[in-house]
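Colleague: Quick one: sequence and predicted model below, then my questions.
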Amino acid sequence: MKAVVKRISIEKNKRIIAISDIHGNLSLFKRLLKKIGYTKDDVLILVGDLIEKGDMSLKTLRYIMELSKTKEVYVVSGNCDTLWEDIKSEVDDENLLRYMIFRKNSILNEMCKELSIEVNEKSNIKFIKEQIRRNFSDELNWLEQLPHIIETEKFIFVHAGITSDNLEEQNVSEVIKNDAFMERGLAFLKYVIVGHWPTANYGREKGCCNPIIDKEQKIISIDGGNMIKSEGQLNALIIKDDENITFDSIDDFLTDEIIEYQHSNSNTIQISWMDNAVQVLKEEKEFSLCRHISSNHELWIKNDKIFKTKDGVCCYDCTDYFLSVKKGDIVSIIEKSSSQTIVKKDGIIGWVLNEKLKSGRTGKTEKA
């Protein structure tokens, strides 16, 4: 099926705010809008995946529906926003029920909760679908009418990516789910702004959750990994004109203060789920020395990040990069160990020795 393209004209000198992958995290979305000073004079473009994974998908959807009635708000559909298809169709009911049981934080489960319908292995999925269709027609219809691509005079907004500048020939399946879009070697006439793929996934030596602007390809990737990555954040791309593009971000982490300088290290690696096979070389109480199979790189990995599969041993997202920090820096605390802490500073993920942190002496961290 061909993607639906919506073309809009934006009044000159208006600020464009682009946010992707809210994933039902309504509180963070509201905090981000407040942080960037969002007003009725701005144009807000939401680049898909409004729902799923967070615990307030239904409230998030309704909030955005109401916001679009009074402000200039445009939304494109992401792959997580297409659940209306499963509810309106009469096929694949067993897989839909399995999805609802697996994905506890789903808008479908929230709808059932609002209707006092219990969801379990014995649930009548046809009855559930009928009740959702009957009671949530406004929400389902709103999601169904979303375009897949929005084009302005200077920008293209699409959830996951496009295959060429010919927008009329894009297929829905490719524009809502196009993994590692920036690595496909494509270049475009207008800037293409996408979400879907957390920007930290592009890191090889270290991960960073900030938007990536590639001026040669004319691609801007803005998914900060909110609700997907343990270190994720929600990003807002702020466009004043095509020469003035900045961003702001927000997360839910506690913060800590650096009390002593730390150098960064070299020859490091950022491992993400696409290439996470490892071999355990030496196991100790809290960390194990491992070899990353594809790169042959050796690093110490926290034991709770290592797991076995039918094909071998793998690890969750991890790194051996130590951040460069100076006294007075404020960092977000991701996860502590006995000797070092994984933190985020200005969107960059890395380790800091506990002795460099104020909490290493006081034992206290603060909310950002």
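Modeller: Done, it's in.
Colleague: Only C-alpha atoms from now on, for both contacts and neighbour counts.
Modeller: OK.
Colleague: Secondary structure element holding Arg31?
Modeller: helix 26-35 (DSSP states H and E).
Colleague: and the next element down the chain from that helix?
Modeller: According to DSSP H and E, the helix or strand after helix 26-35 is strand 43-47.
Colleague: ok, then the element right after that following strand?
Modeller: Past strand 43-47, further along toward the C-terminus, the next helix or strand under DSSP H and E is helix 57-70.
Colleague: here's the one I want to compare it with:
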Amino acid sequence: MSQRIFAIGDIHGGLKALQQILKKAAITPNDLLIFLGDYVDGWSDSAHVVSYLIELEKNQPCVFIRGNHDDLVHQWLITQEMNNQWLQHGGESTIKSYAELSEKEINTHIAFYERMKNYYILNEEILFLHAGFTNMHGPYNEYEAYMCYWDRTLWETALSLDPNLPQDHIYYPKRLKLFKEIYIGHTPVTRINKEKPHQAANVINVDTGAAFKGKLSMIEINTKEVYQSEPVYQIYKDEKGRN
């Protein structure tokens, strides 16, 4: 594939970090950007991230995957209902950021959330989604669509798999045989003491903990070249984020 294709990890309101990595990679309109979800809940620019992405796609090929935090914010924008767990995991900063937007802008955001994809398949062999899937026949057969942006078992399975186990072995996970590569976010690799996107089996996790003490990352899927921001908490020095 001659076109550069980037998978971008969880942004969590870190607009300045996103701008850093796009600049580092010298993004052009010929590149395809696949965002793996969780644009909001964390740093103070959550609503501004969404506004930026809406403008970006006018001149840039983009795919926007739905993350669990995006779904939570979408539901809040529609119902105004809040729960303490969401507030404690970044929701409070998102509410503050949306107070700066007009009703017209908010309606544009709601439309953006509604058209996000639960997953994206490239060339019938590379899967992009926020979290994972549980159905052995693929994400398109999930009984509940939310599994695509909440599941952690796919990543846990890949991490725990014996790297010497051949794919034709009876114990080899069927889910991992469906695609050549699977790109996810959702579970920061900083939890396993990694600072860059990490691969386990054929699953490549691009969430490098931007919501916490980590950096925002993106990876070019052909060359596997990684671009990273500064640690996001250092960019937003006066904020707590989700730390």
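Modeller: Ah, there it is. The shown structure was predicted, so the numbers you read here are calculated from the model rather than taken from an experiment.
Colleague: How alike are these chains, TM-score-wise?
Modeller: Aligned and superposed, the two chains score 0.78 in TM-score terms (TM-score structural alignment, normalised by the length of structure 2); 213 aligned residues with a Cα RMSD of 2.7 Å.
Colleague: once aligned to structure 2, how far is the helix holding Arg31 of structure 1 on average?
Modeller: Following the fit onto structure 2, the mean deviation recorded for helix 26-35 of structure 1 is 0.6 Å by mean Cα distance after the TM-score superposition for structure 1.
Colleague: contact partners of that helix?
Modeller: Contacts of helix 26-35 of structure 1 from elsewhere in the structure, counted by Cα atoms under 8 Å, 6 or more residues apart in numbering, are 22, 56-57, 59-60, 234-236, 249-252.
Colleague: State the span of structure 2 onto which that helix is aligned.
Modeller: Mapping helix 26-35 of structure 1 onto structure 2 (TM-score structural alignment) gives residues 15-24.
Colleague: likewise stretch 281-298 of structure 1?
Modeller: Residues of structure 2 matching stretch 281-298 of structure 1 by TM-score structural alignment do not exist; the stretch lands nowhere.
Colleague: what's the span of that stretch from first residue to last?
Modeller: With Cα to Cα, to the nearest Å as the measure, the first residue of stretch 281-298 of structure 1 is 9 Å from its last.
Colleague: Buried ones in the match of helix 26-35 of structure 1, by neighbour count?
Modeller: Neighbour counts over stretch 15-24 of structure 2 (16 or more other Cα atoms under 10 Å) mark 15-18, 20-22 as buried.
Colleague: Could you verify my assumption that Gln3 of structure 2 touches Leu32?
Modeller: Yes. Assessed by Cα atoms under 8 Å, Gln3 of structure 2 is found in contact with Leu32 at 7.4 Å.
Colleague: could the buried residues of stretch 15-24 of structure 2 go into JSON lines alongside distance to Pro173 of structure 2?
Modeller: Formatted as JSON lines, the buried residues of stretch 15-24 of structure 2 follow (distance: Cα to Cα, whole Å):
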{"residue": "Leu15", "distance to Pro173 of structure 2": "37"}
{"residue": "Lys16", "distance to Pro173 of structure 2": "39"}
{"residue": "Ala17", "distance to Pro173 of structure 2": "36"}
{"residue": "Leu18", "distance to Pro173 of structure 2": "34"}
{"residue": "Gln20", "distance to Pro173 of structure 2": "37"}
{"residue": "Ile21", "distance to Pro173 of structure 2": "34"}
{"residue": "Leu22", "distance to Pro173 of structure 2": "35"}
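Colleague: nearest to Ala210 of structure 2, of these?
Modeller: Closest to Ala210 of structure 2 out of the buried residues of stretch 15-24 of structure 2 is Ala17 (8.6 Å), distances taken as Cα to Cα.
Colleague: Now do Ile34 of structure 2 against Thr157 of structure 2, distance only.
Modeller: Using Cα to Cα, which is the criterion applied here, Ile34 of structure 2 is 24 Å from Thr157 of structure 2.
Colleague: More neighbours: which of the two?
Modeller: Taking other Cα atoms under 10 Å, Ile34 of structure 2 and Thr157 do not tie; Ile34 has more neighbours (22 against 16).
Colleague: Structure 1: which residue goes with that one?
Modeller: In structure 1, the residue matched to Ile34 of structure 2 (TM-score structural alignment) is Ile45.
Colleague: So that match sits against Arg15, correct?
Modeller: No. Under the criterion of Cα under 8 Å, Ile45 of structure 1 is not in contact with Arg15, lying 10.8 Å apart.
Colleague: hmm, back to that, the inter-axis angle of the helix holding Arg31 of structure 1 versus strand 43-47?
Modeller: With axes from the mean of the first three to the mean of the last three Cα atoms, to 10 degrees as the criterion, the two stretches helix 26-35 of structure 1 and strand 43-47 enclose an angle of 150 degrees.
Colleague: So what's the gap between helix 26-35 of structure 1 and the chain middle?
Modeller: Computed by Cα atoms, centre = their mean, to the nearest Å, the chain-centroid distance of helix 26-35 of structure 1 equals 15 Å.
Colleague: Repeat that for stretch 147-160 of structure 2.
Modeller: Chain-centre distance of stretch 147-160 of structure 2: 14 Å, with Cα atoms, centre = their mean.
Colleague: about what we covered before: of all the buried residues of stretch 15-24 of structure 2, which comes closest to Gly185 of structure 2?
Modeller: Leu18 (15.1 Å).
Colleague: what about Lys196 of structure 2, how many residues close to it?
Modeller: Neighbourhood size, Lys196 of structure 2 [other Cα under 10 Å]: 23.
Colleague: Run through the strands of the stretch 151-300 of structure 1 in chain order.
Modeller: In chain order, the stretch 151-300 of structure 1 shows strands spanning 155-158, 191-194, 212-214, 219-221, 234-241, 244-250, 254-257, 270-271, 278-283, 287-292, 298-302, with DSSP state E, counting those that start in this stretch as the criterion.
Colleague: I'm done for today, thanks for sticking with me.
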